[in-house]
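A.B. asks: after the sequence you'll find the predicted model.
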Amino acid sequence: MTDTNETRTPAEQLLVDLAELHMRTHASPLPKHPAAMGWQATAGSMAAGFARALHALMQVDPGKAAALVEWFDGPFGEGPDSMEHTDWTGRHIAKSPEVLEQWSRDARYEAARALEATEMWEKTEKARQELAESDSESPATEATVNCFDVQMDDGENIKALGVGNYLELDRPTAGVAPGTWRLTAYHGEFAERATLRLLTEDQVAALRRSEAFSRMYS
């Protein structure tokens, strides 16, 4: 907050602090966490409301405004005494121990709900991030390549293969990871592109046992 100016009264300085707090609560970048966004919006609204109420009080009773600011500053300059404010709330607003206790129970219930919602959001966000990271780390299971970019050991490109045949790559080729791939389709006016699908380890093992494919190298 802005340092107290010697020409300002404590009440005027508090108004400056509240204005700065209000401006901060809607300045970008805003928080992404829903709970933080909710608290930030609430803090901004409360700062605005307190500032207007304090300003109005200063116009009609500067003494009461000064007393309010002194309470708000706290005995050691660390803010108001929350327990003293709870007692004040009971005397002047709730006006009944039973009503104040009901408000306390309601507050604990809402706090528990907020915690549950926050934990659920965090679990969902963590799972989403883990899934995204897993997807980015996993090799593509299907790829479409230019046939002329993949040369086999006999000098031919993969246009010499028929749909359904297999290609084994020992190293990355044309942006395709090493592995055993099945040619599933040709594309283009002159069949210049081919779609390959990566086989799983179990599928490769079955093919090796049946000797159903010719070993090819790029």
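C.D. replies: Yes, it's here. Predicted, not measured: the structure shown is a model, and the values here were computed from it.
A.B. asks: going by C-alpha atoms from here, please, whenever you check contacts or count neighbours.
C.D. replies: Noted.
A.B. asks: after the longest strand anywhere in the chain, next one along is what?
C.D. replies: Across the chain, the longest stretch assigned as strand under DSSP state E is strand 179-187. Where DSSP states H and E defines the elements, the next helix or strand beyond strand 179-187 is strand 193-198.
A.B. asks: in three-state terms, label residue 117 for me.
C.D. replies: helix (DSSP: H, G, I helix; E, B strand; the rest coil).
A.B. asks: so how far is residue 109 from it?
C.D. replies: 12 Å (CA to CA, to the nearest Å).
A.B. asks: doesn't residue 49 fall inside a helix?
C.D. replies: Yes. With three-state DSSP as the criterion, residue 49 is part of a helix.
A.B. asks: where's it relative to residue 182, distance?
C.D. replies: 68 Å.
A.B. asks: who's more crowded, the two?
C.D. replies: Using other CA atoms under 10 Å, the more surrounded residue of residue 49 and residue 182 is residue 182, with 19 against 14.
A.B. asks: right, and that one touches residue 203 too?
C.D. replies: No. Contact status for residue 182 versus residue 203: not in contact, 10.7 Å apart, counting by CA atoms under 8 Å.
A.B. asks: still on that earlier bit, the longest strand of the chain packs against which elements?
C.D. replies: For strand 179-187, the packing partners by 3 or more CA pairs under 8 Å, 6 or more residues apart in numbering; DSSP states H and E come out as strand 166-169, strand 193-198.
A.B. asks: using a markdown table, lay out these together with mean neighbour count and distance to residue 72.
C.D. replies: Shown next, in a markdown table, are those (neighbours: other CA atoms under 10 Å; distance: least, CA to CA, whole Å):
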| stretch | mean neighbour count | distance to residue 72 |
| --- | --- | --- |
| strand 166-169 | 22 | 73 |
| strand 193-198 | 20 | 68 |
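A.B. asks: the ones you listed into a markdown table, with extra columns for distance to residue 14?
C.D. replies: Shown next, in a markdown table, are the helices and strands packed on strand 179-187 (distance: least, CA to CA, whole Å):
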| stretch | distance to residue 14 |
| --- | --- |
| strand 166-169 | 71 |
| strand 193-198 | 67 |
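A.B. asks: ok, and here's another one to check against it:
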Amino acid sequence: MKKITIAIDGFSSTGKSTIAKQLAKELGYIYVDTGAMYRAVSLYALREGFINPEDFNESDLVENLHNIDLKFKYNEALGFAEMYLNGENVEREIRTLEVSDYVSKVAAVPEVRYQLVKQQQKMGEDKGIVMDGRDIGTVVFPDAELKLFMTASPEKRAMRRYKELIDKGDKVAYEDVLRNVQNRDYIDSHREDSPLRQAEGAVAIDNSDMGLKEQFERILNLVNRTINP
């Protein structure tokens, strides 16, 4: 069976990672969460003091990009790869609301995007990959055989994210999560370098009122039709 590249883009908290993991497991493909890479860079910037509520020192972050080593390591118990920053498993830390508040700003820095896109393209050289993010179908893999664009209402996305954080034990308010979702939508859609947009030929999936099973079956059908037209 031929292998293809599956590019999944879309707004935050639309379940891109969930569907990407499902597809990768079903197909025996490699899954790459590009959002985790940008989150790890954001965590590094926070730890180093390059970014805070009052200021974002882009130049210091850019000068220190060579000090950032990102790797995905597969966790058999979880069934997916976790993000490692300079040898440290940071999978939990990068999912906090604090990191979420800054990741879109960090991802808008051209030098950051340039370095990470190069890594992402190398990961997909042999196809058989499912990659999700904001610019996968438009920049990273514009020739991907299947492109998806995930969307849902801000309120539905904020509630999903809120429940996820609460389940992890984080103390957050729904209003703060909604504000974060709306702010990220604006920054992601309006940045100068690789803004979030639906790629040419991408299939839009609005899962505002769609269950996980229905969504997976619909998308798997698209995959099968792409592999065996």
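C.D. replies: Looks like it arrived, so ask away. In this text, all values refer to a predicted model and were calculated from it rather than measured experimentally.
A.B. asks: how close are the two chains, by TM-score?
C.D. replies: For these two chains in superposition, a TM-score of 0.23 is obtained (TM-score structural alignment, normalised by the length of the first structure); 82 aligned residues with a CA RMSD of 5.3 Å.
A.B. asks: before we move on, the earlier item: so which of the helices and strands packed on strand 179-187 of the first structure comes closest to residue 87 of the first structure?
C.D. replies: Residue 87 of the first structure lies closest to strand 193-198 among those, at 70.2 Å (CA to CA).
A.B. asks: what comes up buried for stretch 45-62 of the first structure?
C.D. replies: The neighbour-count check on stretch 45-62 of the first structure (16 or more other CA atoms under 10 Å) flags 47, 48, 51, 54, 55, 57, 58 as buried.
A.B. asks: which one of the residues you listed is nearest to residue 73 of the first structure?
C.D. replies: Once CA to CA is applied, the member of the buried residues of stretch 45-62 of the first structure that ends up nearest residue 73 of the first structure is residue 54, at 13.8 Å.
A.B. asks: residues contacting the closest one?
C.D. replies: 11, 15, 65 (CA atoms under 8 Å, 6 or more residues apart in numbering).
A.B. asks: specify the local secondary structure of the last one.
C.D. replies: Residue 65 of the first structure carries the three-state label helix when classified by three-state DSSP.
A.B. asks: isn't it right next to residue 11, touching?
C.D. replies: Yes. Residue 65 of the first structure is within contact range of residue 11, at 6.7 Å (criterion: CA under 8 Å).
A.B. asks: overlap in contacts, those two.
C.D. replies: 54, 58.
A.B. asks: contacts for the helix or strand encompassing residue 20 of the first structure next, please.
C.D. replies: With elements taken from DSSP H and E, the one containing residue 20 of the first structure is helix 10-25. Defining contact as CA under 8 Å, 6+ apart, one finds that helix 10-25 of the first structure is touched by 1-2, 4-5, 40-41, 43-45, 47-48, 50-51, 54-55, 58, 65-66, 69-70.
A.B. asks: you'd agree residue 7 of the second structure is up against residue 121?
C.D. replies: No. Counting by CA under 8 Å, residue 7 of the second structure does not reach residue 121; the two are 11.6 Å apart.
A.B. asks: and these two? which has more neighbours close in?
C.D. replies: Ranked by neighbour count (other CA under 10 Å), residue 7 of the second structure and residue 121 place residue 7 first, with 28 against 14.
A.B. asks: ok, residue 37 of the first structure to residue 114 of the first structure distance?
C.D. replies: 13 Å.
A.B. asks: then residue 137 of the first structure?
C.D. replies: In terms of CA to CA, residue 137 of the first structure sits 34 Å off from residue 114 of the first structure.
A.B. asks: what is the neighbour count of residue 25 of the second structure?
C.D. replies: Neighbour tally, residue 25 of the second structure, other CA under 10 Å: 15.
A.B. asks: quick check: next helix or strand after the helix or strand containing residue 180 of the second structure?
C.D. replies: If you go by DSSP H and E, residue 180 of the second structure is part of helix 174-190. Heading C-terminal from helix 174-190 of the second structure, the first helix or strand you meet, by DSSP H and E, is strand 203-206.
A.B. asks: mind listing what's buried in that next one?
C.D. replies: In strand 203-206 of the second structure, counting by 16+ other CA under 10 Å, buried: 203, 204, 205.
A.B. asks: which residue packs closest to the second one, ignoring adjacent ones?
C.D. replies: Leaving aside its sequence neighbours, residue 204 of the second structure sits nearest to residue 149 (CA to CA, 6 or more residues apart in numbering; 4.7 Å).
A.B. asks: so that neighbour sits against residue 20, correct?
C.D. replies: No. Using CA under 8 Å, residue 149 of the second structure makes no contact with residue 20, being 12.0 Å away.
A.B. asks: good, we can wrap up now.
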